[in-house]
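# A predicted structure for the sequence below; I have some questions about it.
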Amino acid sequence: MSEPVIGVFALQGNVREHLAMLAEVGVEGKPVRRPSELDAVDGLVLPGGESTTMGKLARSFELFEPLRKRIADGMPVFGTCAGMIMLAEDITGGIAGQETLGGLDVTVRRNAFGRQVDSFEADLDFAAFSTPYHAVFIRAPWVERVGRDVEVLSTVSEGPDAGWDRAGPEAQHSRIVAVRHDRLLATSFHPEMTGDARLHGYFADLVRDH
């Protein structure tokens, strides 16, 4: 069986960093900006960025509906930060009329942990790994609801106080920051910024097994 080719949505976000991580785990990565490039990949990374802008750019480049169709047809996708928002079936804290690609049965709160100044790092217990994963959170979302078939891979119990204050009195002691549903993987944080390629390797194996 030949090695898969994994695309990186390249209209916004840390494209080069994700491509470098894919290369580190021995997978060919390609930038995706148009439908013909999407047709040539076996899986896709949706990087961090600004989720509303990503949706608008995907529309402008006639990539939105092809992306939605590939996801519905079963293409493996790894969404990070804004990419997690793009995969979510439902969002809170978004702007009026904000679109998502959907496919992942979760509700995600946009900018849940606060603004850029509220960025933080944390060592996470991760279901797929035997040692902690060091995660970088920048204007990060969190998952407020998971569907019945969604696996929670990691939670965080720290972060800026502002994020917990906005959650109200019902706030939990931890927040869901990584999930998987079959072929769809999503994290609140930026795995391309840590130097730890394990999540990209995990996704590459998911694509291989698809």
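Thanks, I have it. Numbers count the residues shown, from 1 in each chain.

# contacts and neighbour counts: CA atoms only from here.
Fine.

# what's next to the helix or strand that contains Lys30, contact-wise?
Lys30 is part of strand 28-32, with elements assigned from DSSP states H and E. Contacting residues not belonging to strand 28-32 are listed as 3-11, 15, 19, 22-23, 37-38, 41 [C-alpha atoms under 8 Å, 6 or more residues apart in numbering].

# Would you check which pair of these lies furthest apart?
The two members of the contacts of strand 28-32 with the most space between them (C-alpha to C-alpha) are Glu3 and Leu11, at 24.9 Å.

# Which one of the two is surrounded by more residues?
Applying other C-alpha atoms under 10 Å to Glu3 and Leu11 shows that Leu11 carries more neighbours, namely 20 against 12.

# As a check, name the ranges of all helices in this structure.
With DSSP state H, the ranges of helices along the chain come out as 15-24, 35-38, 51-60, 64-72, 82-87, 161-167, 198-209.

# Tell me the buried residues in the third one?
Of all the residues in helix 51-60, those buried under the rule 16 or more other C-alpha atoms under 10 Å are 51-52, 54-55, 57-58.

# How far does it sit from its chain's centre?
Here helix 51-60 is found 15 Å from its chain centre; the criterion is C-alpha atoms, centre = their mean, to the nearest Å.

# Kindly provide the distance from Pro4 to Glu50.
28 Å (C-alpha to C-alpha, to the nearest Å).

# Among the helices of the chain, which comes closest to Val106?
Val106 lies closest, by C-alpha to C-alpha, to one member of the helices of the chain: helix 82-87, at 8.7 Å.

# Which other helices and strands does that closest one contact?
Helices and strands touching helix 82-87, as assessed by 3 or more C-alpha pairs under 8 Å, 6 or more residues apart in numbering; DSSP states H and E, comprise strand 43-46, helix 51-60, strand 77-80, strand 104-109, strand 184-187.

# Against that first model, consider the following:
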Amino acid sequence: MAGKPSVGVLAVQGAFREHRQHLEALGADVREVRLPGDLTGLSGLVMPGGESTSMARLLSDFGLWAPLRDFHARGGVLWGTCAGAILLSRRVEGAPPQFGGHQDSLGLLDVTVRRNAFGRQVDSFSVPLPVQGLDAPFPALFIRAPVLTELGPDVERLAQHDGQTVMARQGRVLASAFHPELTGDRRIHGLFLDLVAEHQPVASA
């Protein structure tokens, strides 16, 4: 990959430090993103795993919904893991009753996502997962993981577990239901950086 990519990790909640460590180990220049101005000059952004309803509330508190959509519209690459994947999706199923069964999302990935599809925290598990673009299975860790259903015509399925889509891509949007940042394997972070490298840097705001 030519040059040193400048990427961000959404750092309002969740496992953002682990993502940063992996990306820096691969040679990326990484910035933690908490405010709209932090997106300036970045070419890619990771939205980490965590608690999606808490993350959605914090996106509102920090005024990040529109800037994140604008970042993508200007050419930015987005990757969401677990909760981040939920927030990228167009439709969300299984929102908590206290939210009236509705959860806000960015709507940038044309899929329906079903929250907690593999059970509760105590049902967490790891499996060797074949992933398109990797030469050997990835040690995928699932923690209260969602699944991606009703994929739109432009969405490419990259991995399945038990017949359910758990990783997908649509243009400059990548989503994984599992947690690559909590493993010692950096190959999927490498795929994200490869996708960033395919696109021109985002112009400064």
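Nice, I can see it. What you see is a predicted model; the values in this text were computed from it and never measured.

# What TM-score do the two superposed chains give?
Comparing the chains after superposition, counting by TM-score structural alignment, normalised by the length of structure 2, produces a TM-score of 0.91; 194 aligned residues with a C-alpha RMSD of 1.1 Å.

# now the helices of structure 1 as TSV including distance to Val179 of structure 1?
Listed next are these as TSV, based on distance: least, C-alpha to C-alpha, whole Å:
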stretch	distance to Val179 of structure 1
helix 15-24	19
helix 35-38	24
helix 51-60	18
helix 64-72	16
helix 82-87	9
helix 161-167	20
helix 198-209	12
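
# With Ile91 of structure 1 as the reference, name the closest of the helices and strands packed on helix 82-87 of structure 1.
Closest to Ile91 of structure 1 of the helices and strands packed on helix 82-87 of structure 1, according to C-alpha to C-alpha: strand 104-109, at 4.8 Å.

# what range in structure 2 matches that closest one?
Strand 104-109 of structure 1 lines up with residues 109-114 of structure 2 when matched by TM-score structural alignment.

# Alignment lookup: Met167 of structure 2 to structure 1.
In the superposition onto structure 1, Met167 of structure 2 corresponds to Ala178 when matched by TM-score structural alignment.

# Name all residues that make contact with its match.
With C-alpha under 8 Å, 6+ apart as the criterion, the residues that contact Ala178 of structure 1 are 152-155, 185-188.

# Go again with 7 Å.
Ala178 of structure 1 makes contacts with 152-155, 186-188, as judged by C-alpha atoms under 7 Å, 6 or more residues apart in numbering.

# Ok, Val12 of structure 2 next?
Val12 of structure 2 makes contacts with 34, 55, 58, as judged by C-alpha under 7 Å, 6+ apart.

# now do 8 Å
Applying C-alpha under 8 Å, 6+ apart, the residues contacting Val12 of structure 2 are 33-34, 55, 58-59.

# and if you look at Glu62 of structure 1?
Contact analysis of Glu62 of structure 1 by C-alpha under 8 Å, 6+ apart lists 34-35.

# Residue in structure 2 paired with it?
The pairwise alignment with structure 2 assigns Glu62 of structure 1 to Gly63, based on TM-score structural alignment.

# Does Leu199 of structure 1 touch His190 like I think?
No - with contact defined as C-alpha atoms under 8 Å, Leu199 of structure 1 does not reach His190; the gap is 10.3 Å.

# Give me the PyMOL select line for the contacts of strand 28-32 of structure 1, limited to the buried ones.
In PyMOL, this line selects whichever of these come out buried by 16+ other C-alpha under 10 Å:
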select buried, resi 4+5+6+7+8+9+10+11+15+19+22+38+41
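
# mind listing what's buried in stretch 161-168 of structure 2?
Applying a neighbour-count criterion of 16+ other C-alpha under 10 Å, one finds 165-168 buried in stretch 161-168 of structure 2.

# Now tabulate those in a markdown table and tack on distance to Ala95 of structure 2.
Conversion of those to a markdown table gives the following (distance: C-alpha to C-alpha, whole Å):
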| residue | distance to Ala95 of structure 2 |
| --- | --- |
| Thr165 | 19 |
| Val166 | 19 |
| Met167 | 20 |
| Ala168 | 21 |
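
# Please determine how far the most centrally placed residue in structure 2 is located from Phe16 of structure 2.
Within structure 2, the residue whose C-alpha comes closest to the C-alpha centroid is Gly80; the distance, by C-alpha atoms, centre = their mean, is 0.5 Å. Distance check for Gly80 of structure 2 against Phe16 of structure 2: by C-alpha to C-alpha, it reads 11 Å.
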